[in-house]
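# prediction below, plus the sequence it came from.
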Amino acid sequence: MNAPAATTQGQAILYRMVMDKHVCPWGLRALHLLRRKGFQVEDRWLTSREQIDAFKADHGVQTTPQTFIDGARIGGFDDLRRHFNMVVRDPRAVTYRPVIAMFAMTALMALAASHAIFGTPFTAHAGQWFIAFSMCVLAIQKLRDVSGFATMFLGYDLLAQRWVPYAFLYPFAEALAGVLMISGSARWLSVPVALFIGGVGAVSVFKAVYIDRRELKCACVGGDSNVPLGFVSLIENVMMVGMALWMVIMPM
C-alpha cells in the first residue's frame, strides 16, 4: 500500500480497523476528534486481517488507527491528541480521579435515598448512608480482584503483614459492614467489624505514610489503583470508625 498523497489544509486521511466482529474504538475516537477539529476526513476502513497486516508492514507501524494530515503521518490516537496540543493520559500517572468520582457518586446516592424516604436530601441519615454506600463501593472495587488488592494491601497493612489471610478477608468484611450499616441491622456485628478494620487500617496508613514516609499506592480502590496511599485511605478508615461510633450512640 502506497503512502497517501498530500492533502490540502483541513483534510485528513484516517486508516482504521472496521471488521465484522470488531470495530476499533480508538479509530472511532480519532474520527470524532478530527471532525471536531474541523477536518474533512477520508475514512478508509481496514476490513480484514490481511489488509491490516499489509498496512502495518507498508508504513512500518505497530498499531492502527493511523492518521495522515497534509501527506504526513501523524500516528495513532494519542499522537493525534499530541498533534493538537491536547493532554494525553499516562496510565501510570498518580491520580485521585477514581476516588473523587466514587465519593461524588455515593454522596449523590445518599442524598437521593434521603429525599426518596424523608422528602429532603439533607438529613442525618444521608450522612450515614454516604459512609455506608462508600464502604460498599470501595468493597466492590477490591472484590473485582481480591488477589491484586491483597498483594498491594500487604505492602502496608500491619495486621495483614503478620497474618496474610486478613488481606483476603478485608474486602468481604468491609462489604458486610457496609451492607449492615445501610440496613441499620445487626449492629452487634457491623459496629465491631467497622471499628476493627477501620482502626487497624488507620494506624497502618498513618505509620506507612506519616511516620515511615513511604511512597505507596493505595489499595483502597482495588489492586490496579494509581491512587497514592495517604489522606484518602486514612479518611476511608476514619469514616468507618466514625460511622461505627455514631451507630453506637445514635438510633438509625
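Arrived safely. From a predicted model like this one, the values you see are computed outputs, not experimental measurements. Residues are numbered from 1 along each chain as shown.
# when you work out contacts or count neighbours from here on, use the C-alpha atoms and nothing else.
OK.
# how about the strands in this protein?
11-19, 22-23, 40-46, 66-69, 72-75 (DSSP state E).
# any chance of those strands in JSON lines, plus distance to Val238 and mean neighbour count?
Listed next are those as JSON lines, based on distance: least, Cα to Cα, whole Å; neighbours: other Cα atoms under 10 Å:
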{"stretch": "strand 11-19", "distance to Val238": "49", "mean neighbour count": "22"}
{"stretch": "strand 22-23", "distance to Val238": "46", "mean neighbour count": "12"}
{"stretch": "strand 40-46", "distance to Val238": "53", "mean neighbour count": "16"}
{"stretch": "strand 66-69", "distance to Val238": "49", "mean neighbour count": "24"}
{"stretch": "strand 72-75", "distance to Val238": "47", "mean neighbour count": "18"}
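# would you format these as JSON lines with distance to Ala57 included?
Shown next, in JSON lines, are the strands of the chain (distance: least, Cα to Cα, whole Å):
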{"stretch": "strand 11-19", "distance to Ala57": "14"}
{"stretch": "strand 22-23", "distance to Ala57": "21"}
{"stretch": "strand 40-46", "distance to Ala57": "13"}
{"stretch": "strand 66-69", "distance to Ala57": "13"}
{"stretch": "strand 72-75", "distance to Ala57": "14"}
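# wait, which of those is closest to Leu108?
Closest approach to Leu108 among the strands of the chain is made by strand 22-23 (34.8 Å; Cα to Cα).
# one more structure, for comparison:
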Amino acid sequence: MSDISHRPQVPGKALLYRMVMPHHICPYGLKAKDLLKRSGYQVEDHHLATREETDAFKAKHDVATTPQIFIAKERIGGYDDLRRFLGKRVADPKATSYRPVIALFAMTALLALAASYAVSGDALTVRAAEWFISFSMVVLALLKLQNVETFATMFLNYDLLARRWVPYGYVYPFAEGLAGVLMTAGVLTWLSVPIALVIGTIGAVSVFKAVYLDKRELKCACVGGSSNVPLGFVSLTENLMMIAMAVWMALGPVGAGHAL
C-alpha cells in the first residue's frame, strides 16, 4: 500500500471498487462509500459483479480483500485503511472494552425504572432497584446462553466449582436466568434465593481468588464467551449483586414499591 501518512487538503475524486453481486453486497463497501461521501469526496463507484471479476481484481492489485479505495492515483486500501487515512479511529477487535457491560447495565436500569413507572407511576422505587438486579441477571444469562459451550470453556479458567465439576459451567447460565426470572416475579423465593446465593458466593470467591490473590489476567465470561471484558470488578459485581438480592429477598417481602 502507498504511503498515506498525510491527507490531501482538498477532497477530490475517489475510486471505490466493491463487491455488488446478486446474492451479496459487501457491507464494508457500503460503509466506505458513505464515509467518502460524508468526507467530501466524489465517489466513482465500481462494482465487482462476479466472483471471477473480484478474484481478477485482487490478483491485478495484489490485495487480499475488497473494497479497495484509490485517491489521487494512490491505493488507500480497505475500509479500515480509509478510516486511518481520514484520521478516524479504528477499533481494535482484541482490545479490552467495558462498553458491553456499560450498555447492559444502563439498559437494565432504564428498563427497571420504566417498569416501575408503568406499574406504580413512580420510577424511583424499591421495586425498581430489585428489578434492576433481576433484569441484569436475566440479560447476563441470555448473553451466556448464546454460546454455552464457549462460556463454559472460559468459565473453567477461574471458577472453583466448575474445575471440580465441569457440567457446572453449563448449568450456571440456566440457574442464573431462572433465579432472575423468579426474582422479577417475586415468586418461589424458596428456590430463587438459594440458587442466587450459592452461585453468587461461589462466583465471588472464585473471581476474588483468581484476580486479587493469584493476580491472573483473564477474560471475563460474565457477558458471554466472545467478550473482551477483563475478569475482575465486573464479574465480582455481578456475583455480589446476586448475593445482595438473595439476602434482601430472604429478609423480607419483595416489591414493596416504596419511593427511594
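Arrived safely. Since the model is a prediction, treat every value here as computed from it, not as a measurement.
# looking at the strands of structure 1, which is closest to Met152 of structure 1?
strand 22-23 (34.4 Å).
# mean per-residue distance, the closest one to structure 2?
Strand 22-23 of structure 1, aligned to structure 2 and superposed, deviates on average by 0.8 Å (mean Cα distance after the TM-score superposition for structure 1).
# equivalent range in structure 2 for that strand?
With TM-score structural alignment applied, strand 22-23 of structure 1 matches the range 24-25 in structure 2.
# and that stretch, how far out from the chain middle?
Centroid displacement of stretch 24-25 of structure 2 relative to its chain, using Cα atoms, centre = their mean, to the nearest Å, is 26 Å.
# against Phe84 of structure 1, how distant is Trp163 of structure 1?
To Phe84 of structure 1, Trp163 of structure 1 is 52 Å away according to Cα to Cα, to the nearest Å.
# report the central residue of structure 1.
By Cα atoms, centre = their mean, structure 1 has its centre lying nearest to Pro98, at 4.2 Å.
# please pull up the equivalent of that residue in structure 2.
Counting by TM-score structural alignment, Pro98 of structure 1 lines up with Pro100 in structure 2.
# ditto for Met86 of structure 1
Aligning on TM-score structural alignment places Met86 of structure 1 opposite Lys88 in structure 2.
# also Leu234 of structure 1?
Aligning on TM-score structural alignment places Leu234 of structure 1 opposite Leu236 in structure 2.
# pretty sure that match contacts Val207?
Yes - counting by Cα atoms under 8 Å, Leu236 of structure 2 touches Val207, with 6.2 Å between them.
# so how far is the longest helix anywhere in structure 2 from its chain's centroid?
Ranked by residue count under DSSP state H, the longest helix found in structure 2 is helix 99-120. Mean C-alpha position of helix 99-120 of structure 2 versus that of the full chain (Cα atoms, centre = their mean) differs by 17 Å.
# tell me the average deviation of that helix from structure 1 after fitting.
Taken over the aligned residues, the distance from helix 99-120 of structure 2 to structure 1 averages 0.7 Å (mean Cα distance after the TM-score superposition for structure 1).
# buried ones in that helix?
Val101, Phe105, Met107, Thr108, Ala109, Leu111, Ala112, Leu113, Ala114, Ala115, Ser116 (16 or more other Cα atoms under 10 Å).
# so which residues of the stretch 101-250 of structure 1 form helices?
Taking DSSP state H, counting those that start in this stretch as the test, the helices found in the stretch 101-250 of structure 1 are 124-143, 146-153, 158-162, 165-183, 187-206, 231-249.
# which stretch among these comes nearest Glu50 of structure 1?
Closest among the helices of the stretch 101-250 of structure 1, using Cα to Cα: helix 146-153, at 37.7 Å.
# count the neighbours of the counterpart of Ser48 of structure 1 in structure 2 for me.
For Ser48 of structure 1, the aligned residue in structure 2 is Thr50 (criterion: TM-score structural alignment). For Thr50 of structure 2, the count of nearby residues is 14 (other Cα atoms under 10 Å).
# which non-adjacent residue is nearest Thr50 of structure 2?
Met21 (6.1 Å; Cα to Cα, 6 or more residues apart in numbering).
# for the one you found, list the residues it contacts.
Leu48, Ala49, Thr50 (Cα atoms under 8 Å, 6 or more residues apart in numbering).
# I'd like to know how far it sits from Ala49 of structure 2.
Relative to Ala49 of structure 2, Met21 of structure 2 is positioned 5 Å away (Cα to Cα).
# next: Gln68 of structure 2.
From Gln68 of structure 2 across to Ala49 of structure 2, the span is 15 Å (Cα to Cα).
# just Ala185 of structure 2 next, same as before
Remark: distance between Ala185 of structure 2 and Ala49 of structure 2 (Cα to Cα) = 54 Å.
# residues touching the aligned partner of Gly40 of structure 2 in structure 1, list them.
For Gly40 of structure 2, the aligned position in structure 1 is occupied by Gly38, per TM-score structural alignment. Contact analysis of Gly38 of structure 1 by Cα under 8 Å, 6+ apart lists Gly10.
# end-to-end on stretch 18-32 of structure 1?
15 Å.
# buried sites along it?
Neighbour counts over stretch 18-32 of structure 1 (16+ other Cα under 10 Å) mark Val18, Trp26, Gly27, Leu28, Ala30, Leu31 as buried.
# what is the nearest of the residues you listed to Tyr210 of structure 1?
Nearest to Tyr210 of structure 1, judged by Cα to Cα, of the buried residues of stretch 18-32 of structure 1 is Trp26 at 41.5 Å.
# is it true that the closest one touches Thr63?
No - applying Cα under 8 Å, one finds Trp26 of structure 1 not in contact with Thr63, separated by 10.4 Å.
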